[in-house]
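Enquirer: just to be clear, the model below is a prediction. Sequence and coordinates:
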Amino acid sequence: MEKLTPVKARLLMSLIEIDEHCRSISYMAAQHNVAKSTISRAADWCEEQGLLRKDREKRMYLTEHGRQIATRLARGKKIADEWCRLYAVSAQNAEEDAEALYLGCSEELLEKLSAQTLLYSASRQMHKTPFPSSYQLCRALPDGEYQLDFVFYKYGEQPGFHVSMANEGFVHPLRLKVHGSDGTVVLSALSIQCRSRETGSYMAGEARSLRYVKEELSYDAVRTGNEFFIPFEIFHIISISDCSCHAVAELCIRSTVAEMHMPESRVSLLLIL
């Protein structure tokens, strides 16, 4: 199928819920401030593609397939509108940027934009809370999966200084799974190459176990394959602003390099929402 143009997309979305007298080409042309010939050509194309049908009076109706496409477009437009409202460089161009975005990007990207917008809104909501917590943040987020940037720092150091080598051992970004008021942080371990100081040869290394600290006690993180699962409730929100939120937790990581078990590393994991 030929790519949908903005006029065709607007026409389809306009037909989702509309009164009988609003289904004519003349009405749609006036509604969208374009020539009747422009709407007529768009309608003919949509009809050829099986997206709409016309009755004897030339009134337009969505087919089942057309309704599915129009509904998906409307959802994409809503996501793009909200994202551009929050992040667009120019408020004047936000509408045009949103249109180009939802017509040109994949469903996967739209889902990521939606999640990013929800995280932004939740962070702003936490900014108004006297004593924000990870529990409250989860309650502010709809159920789903979110991608978060993160940084490992050496334990005991102020975030922003002394970055830990543990950053190289995990997939960036990590995932936050939210269900109800519960959240789970998912860290995916990577196999990394380490060079031996003695022989100069490279050896494979990876994180083998991970413990987290909760109320001065340590617990083993559940591991499935290369993924470690950490309860989000152990994270403490340390800073919050209108547009971002930082949360930190203490972890202990044990790694192996080739056949050697390395000493346990104590790190601070900083999440950036």
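Expert: Sure, I can see it.
Enquirer: rest of the way, CA atoms for contacts and neighbours
Expert: Fine.
Enquirer: the residue nearest the centre of the chain: what's it in contact with?
Expert: Nearest to the mean C-alpha position of the chain, counting by CA atoms, centre = their mean, stands residue 112 at 2.9 Å. Residue 112 makes contacts with 146, 147, as judged by CA atoms under 8 Å, 6 or more residues apart in numbering.
Enquirer: alongside the first one, take a look at this:
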Amino acid sequence: MHNNIEILKMRILTCFIKMSKSNCNVTGLAKSLSEEKYAVSRAMKSLENCGLLDRSDNRCPVLTERGQKLAHEYADKIDVVANHLLGEGVNPVAAKQDAFLLSMYCTNDTLSVIKEIEDKMRIKQVTDSYSNFTGKKLCHKLGDATLELQFVMYKNSVKNNTNISMANEGFYHPCILTVEKGEGLISLKAKNMSRKSRLTGKKMNGKVSVFKYFDGTSFVEAERQGDIVTFPIEAMNFISMGESRDRILHGSLPIRLGCSVGCMHMPESPAIFTLIV
């Protein structure tokens, strides 16, 4: 591993939240990190000068509040990058070493992209033994999470050489899946769209004002707060296609949609909400 003091400082910070307090001293850290004591001591002094480490008791130094926050941020980034590298076939030793470097020097935008990829891979991993499953099963396997997922709204039939519902343009993409304590909610944000009235032929502006989903028995109104529409992912059914990391998960849910311009101009119509992972 590169003998860079900044990387060593990052490694030391993460040790403080992963190792026992009794080992978080110069001797214990040097042994755990396979570094010279003088290098560890110098790095710890730098952390102290930055206000990240309290060394008032040299035998038992502790992270400051800022140090704790930064250590957890580093640890989360390192885990995301390491898991991504492992998934791409990098050997565990190299993945662990390179994760420190990438976490240190990658921009937050790059790390966000990696995290999004890994979040989607985690969905595939927890459902790899199922060819079809419900949204409820997905939430149970996934655990607490907040994910951005792409979606498409299809018409029930092809018209004008397309089966994409005009409501697909009535929401911002992607949608948000929030899973907490085994329950998941899909959140969509409505936006303005323009279409010609079926009654007058004139262009009209409006938003999706009616959103009903099929709960297995009947169509029920989705919850709404302003422009945000939410419904339980438990109502969806998924199928799995392909193998390993190339698998595609396809979730679907019958819905009914209406527009704020009124049913005379844009009647309430059926559609299929689909998630693609």
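Expert: Happy to help now that I have it. What you see is a predicted model, and the numbers here were worked out from it, not measured in a lab.
Enquirer: can you pull the TM-score for these?
Expert: The TM-score (TM-score structural alignment, normalised by the length of structure 1) is 0.74; 262 aligned residues with a CA RMSD of 3.9 Å.
Enquirer: what segments of the stretch 51-200 of structure 1 are helices?
Expert: With helices called from DSSP state H, counting those that start in this stretch, the stretch 51-200 of structure 1 shows them at 64-87, 94-104, 107-127, 134-140.
Enquirer: strands of structure 1, residue ranges please.
Expert: 52-54, 60-62, 144-154, 174-179, 182-188, 192-195, 202-214, 217-220, 222-224, 227-231, 236-240, 245-257, 260-261, 265-272 (DSSP state E).
Enquirer: average offset between the fifth one and structure 2?
Expert: After superposition onto structure 2, the mean distance of strand 182-188 of structure 1 to its aligned counterpart is 1.9 Å, using mean CA distance after the TM-score superposition for structure 1.
Enquirer: want to throw the helices of the stretch 51-200 of structure 1 into JSON lines with distance to residue 191 of structure 1?
Expert: Below are the helices of the stretch 51-200 of structure 1 laid out as JSON lines (distance: least, CA to CA, whole Å):
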{"stretch": "helix 64-87", "distance to residue 191 of structure 1": "35"}
{"stretch": "helix 94-104", "distance to residue 191 of structure 1": "35"}
{"stretch": "helix 107-127", "distance to residue 191 of structure 1": "26"}
{"stretch": "helix 134-140", "distance to residue 191 of structure 1": "30"}
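Enquirer: which one of these lies nearest to residue 241 of structure 1?
Expert: helix 107-127 (5.9 Å; CA to CA).
Enquirer: let me know the angle separating the closest one from strand 236-240.
Expert: Interaxial angle, helix 107-127 of structure 1 versus strand 236-240 (axes from the mean of the first three to the mean of the last three CA atoms, to 10 degrees): 90 degrees.
Enquirer: buried sites along helix 107-127 of structure 1?
Expert: 110, 113-127 (16 or more other CA atoms under 10 Å).
Enquirer: re earlier: right, so of the helices of the stretch 51-200 of structure 1, which gets closest to residue 246 of structure 1?
Expert: Short answer: helix 107-127, nearest of the helices of the stretch 51-200 of structure 1 by CA to CA, at 9.4 Å.
Enquirer: the closest one: how far from the chain's middle?
Expert: Centroid separation for helix 107-127 of structure 1 versus its chain: 6 Å, with CA atoms, centre = their mean, to the nearest Å.
Enquirer: tell me the angle that helix makes with helix 94-104.
Expert: 140 degrees.
Enquirer: want to try CSV for the strands of structure 1, with distance to residue 99 of structure 1 and mean neighbour count as columns?
Expert: Below are the strands of structure 1 laid out as CSV (distance: least, CA to CA, whole Å; neighbours: other CA atoms under 10 Å):
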stretch, distance to residue 99 of structure 1, mean neighbour count
strand 52-54, 21, 18
strand 60-62, 21, 22
strand 144-154, 24, 19
strand 174-179, 29, 18
strand 182-188, 33, 21
strand 192-195, 42, 14
strand 202-214, 44, 18
strand 217-220, 47, 12
strand 222-224, 41, 13
strand 227-231, 37, 20
strand 236-240, 31, 16
strand 245-257, 29, 19
strand 260-261, 54, 11
strand 265-272, 29, 20
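Enquirer: can you lay out these as CSV showing distance to residue 165 of structure 1?
Expert: Formatted as CSV, the strands of structure 1 follow (distance: least, CA to CA, whole Å):
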stretch, distance to residue 165 of structure 1
strand 52-54, 57
strand 60-62, 56
strand 144-154, 8
strand 174-179, 16
strand 182-188, 15
strand 192-195, 11
strand 202-214, 12
strand 217-220, 21
strand 222-224, 21
strand 227-231, 18
strand 236-240, 22
strand 245-257, 11
strand 260-261, 16
strand 265-272, 10
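Enquirer: residue 209 of structure 2 maps to what in structure 1?
Expert: Residue pairing (TM-score structural alignment): residue 209 of structure 2 is matched to residue 208 of structure 1.
Enquirer: once you drop chain neighbours, what's closest to its match?
Expert: The shortest distance from residue 208 of structure 1 to any non-neighbouring residue, by CA to CA, 6 or more residues apart in numbering, is to residue 255 (5.1 Å).
Enquirer: again with residue 122 of structure 2
Expert: residue 142 (7.6 Å).
Enquirer: that neighbour and residue 181 of structure 2, how far apart?
Expert: According to CA to CA, to the nearest Å, residue 142 of structure 2 stands 10 Å off from residue 181 of structure 2.
Enquirer: so if I had to pick from the two, which one is more boxed in?
Expert: residue 142 (20 against 10; other CA atoms under 10 Å).
Enquirer: burial count for residue 88 of structure 2?
Expert: 11.
Enquirer: so who does it touch?
Expert: Contacts of residue 88 of structure 2 by CA under 8 Å, 6+ apart: none found.
Enquirer: that one and residue 106 of structure 2, how far apart?
Expert: From residue 88 of structure 2 to residue 106 of structure 2 the distance is 18 Å (CA to CA).
Enquirer: how deep is residue 202 of structure 2 tucked in, by neighbour count?
Expert: 10.
Enquirer: that one contacts residue 265, doesn't it?
Expert: No. Using CA atoms under 8 Å as the test, residue 202 of structure 2 is too far from residue 265 to be in contact (9.5 Å).
Enquirer: and for the closest residue in space to residue 36 of structure 2 that isn't next to it in sequence, the neighbour number?
Expert: Nearest non-adjacent residue to residue 36 of structure 2, counting by CA to CA, 6+ apart: residue 30, 5.9 Å away. Counted with other CA under 10 Å, residues neighbouring residue 30 of structure 2 total 19.
Enquirer: residue 30 of structure 2 contacts residue 44, doesn't it?
Expert: No. If you go by CA under 8 Å, residue 30 of structure 2 and residue 44 don't touch, sitting 11.1 Å apart.
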